[in-house]
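Novice: Below are the sequence and a predicted model; questions follow.
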Amino acid sequence: MSELRIRAAVPADLDAVLAFWTTAAEGTSISDDRDGVERLLARDPEALVLAESGGDLVGTVIAGFDGWRCHLYRLAVHPGHRRRGVGSALLAAAEERFVRLGGRRGDAMVLTRNDTAHHAWRAAGYTAQEQWRRWVKPLA
């Protein structure tokens, strides 16, 4: 694999990111559209972290920090680049960002049915907190 480059996304990346998620990410979110990702970058320009190899997008993670909690979303690695350290590099970049911002603990949104992701998160040192449930209410 070519040298891995980790960087923050810029607005010009958004169409490629959205297309990438249809191939590499599991499930969809109400915010998986151009407007949603544009709002993310406008509020926190360094939150969407990309991994590139040979100029190709091979991974993403959203590392959002609200001043209180460190949230991880959309950790996705292209199927042809999995098990090569891309996810680990993205998580390391996200965690470094959180520490730099004063964060104390990262939490990840992981689909219950995504067993492959569960293994990856465990390998990265994350554990499920069974005592918590996510409660949601669509606002739009």
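Specialist: Yes, it's here. Numbering: from 1, shown residues only.

Novice: C-alpha from now on. contacts and neighbour counts both.
Specialist: Noted.

Novice: which residues does Arg100 contact?
Specialist: Listed by C-alpha atoms under 8 Å, 6 or more residues apart in numbering, Arg100 has no contact partners.

Novice: Next one: the residue nearest the centre of the chain relative to Glu3, how far apart?
Specialist: By C-alpha atoms, centre = their mean, the chain has its centre lying nearest to Val61, at 1.9 Å. The spacing between Val61 and Glu3, counted by C-alpha to C-alpha, to the nearest Å, is 18 Å.

Novice: go on, Gly102?
Specialist: 30 Å.

Novice: ok, and here's another one to check against it:
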Amino acid sequence: MIDLTIRSATSDDVSALLDFWESAAEETSISDDEAGVSRLIARDAEAVVIAERAGRMVGTVIAGSDGWRCHLYRLAVDPSMRRQGVGSALLETAEHRFITLGGRRGDAMVLERNELGQRAWHAAGYAPEPHWRRWTKPLV
């Protein structure tokens, strides 16, 4: 594995996160704006996990918990750094956070059309639940 620094986000990371997701993530979301990311970091900075190599952001994952369930979002790795252990390191950190918070299961939101993401989650031991489909509704 490459030399990585794993850390929580700060308010100074908001613009860099948005830029990173634009280039490294499959697609943006309705909540991918400065106000939304700033609120998340202000509420729970430890939920936003950043991997850096030589001071450069190379991966992210959001590891959120509502105190009962554990949710994973925005697993993204710089395309030039994929298959080098960045995603695994991020998920290990997220899963450790969940265990520390008392979580018993992590679920990941993966777009059906995101085949690369589906393969990555499968390789990490996650599987789609056959009897559930996530239903969402934009609130704004």
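Specialist: Good, I have the coordinates. Since we're looking at a predicted model, the values are computed, not measured.

Novice: For the two chains, what TM-score is obtained?
Specialist: The TM-score (TM-score structural alignment, normalised by the length of the first structure) is 0.97; 140 aligned residues with a C-alpha RMSD of 1.1 Å.

Novice: picking that back up, so the residue nearest to the centre of the first structure sits in a helix?
Specialist: No: Val61 of the first structure sits outside any helix when classified using DSSP: H, G, I helix; E, B strand; the rest coil, being strand.

Novice: Skipping its backbone neighbours, what lies nearest it in space?
Specialist: Leaving out its chain neighbours, the residue that sits closest to Val61 of the first structure by C-alpha to C-alpha, 6 or more residues apart in numbering is Leu75, at 4.2 Å.

Novice: hmm, back to that, of Gly102 and Glu3 of the first structure, which one has the most company?
Specialist: Higher neighbour count among Gly102 of the first structure and Glu3: Gly102, with 14 against 9, using other C-alpha atoms under 10 Å.

Novice: so how far is the lengthiest helix in the first structure from its chain's centroid?
Specialist: If you go by DSSP state H, the first structure has its longest helix at helix 86-101. Put simply, helix 86-101 of the first structure sits 10 Å off its chain's centre (C-alpha atoms, centre = their mean, to the nearest Å).

Novice: Can you point out the buried residues in it?
Specialist: Buried residues in helix 86-101 of the first structure, counted by 16 or more other C-alpha atoms under 10 Å: 86-91, 93-95, 97-98.

Novice: Now the helix or strand following that helix on the second structure. Mean distance?
Specialist: Once the chain leaves helix 86-101 of the first structure, the next helix or strand it forms, by DSSP states H and E, is strand 106-108. For strand 106-108 of the first structure, the mean deviation from the second structure after alignment is 0.1 Å (mean C-alpha distance after the TM-score superposition for the first structure).

Novice: The second structure: strands as residue ranges?
Specialist: With DSSP state E as the criterion, the second structure has strands at 5-8, 48-53, 56-65, 70-77, 106-108.

Novice: which strands and helices sit next to the second one?
Specialist: Secondary-structure packing of strand 48-53 of the second structure (3 or more C-alpha pairs under 8 Å, 6 or more residues apart in numbering; DSSP states H and E): strand 5-8, strand 56-65, helix 86-100.

Novice: if we look at that strand, which residues are touching it?
Specialist: The contact list for strand 48-53 of the second structure, computed with C-alpha under 8 Å, 6+ apart, reads 3-9, 41, 57-64, 86, 90, 93-94.

Novice: still on that earlier bit, for Thr28 of the second structure, find the nearest of the helices and strands packed on strand 48-53 of the second structure.
Specialist: Among these, strand 56-65 comes nearest to Thr28 of the second structure, with 13.8 Å by C-alpha to C-alpha.

Novice: Now find how far off-centre the closest one is within its chain.
Specialist: With C-alpha atoms, centre = their mean, you get 4 Å for strand 56-65 of the second structure.

Novice: If you count neighbours, what's buried in it?
Specialist: Residues of strand 56-65 of the second structure classed as buried: 57-65 (neighbour count, 16+ other C-alpha under 10 Å).
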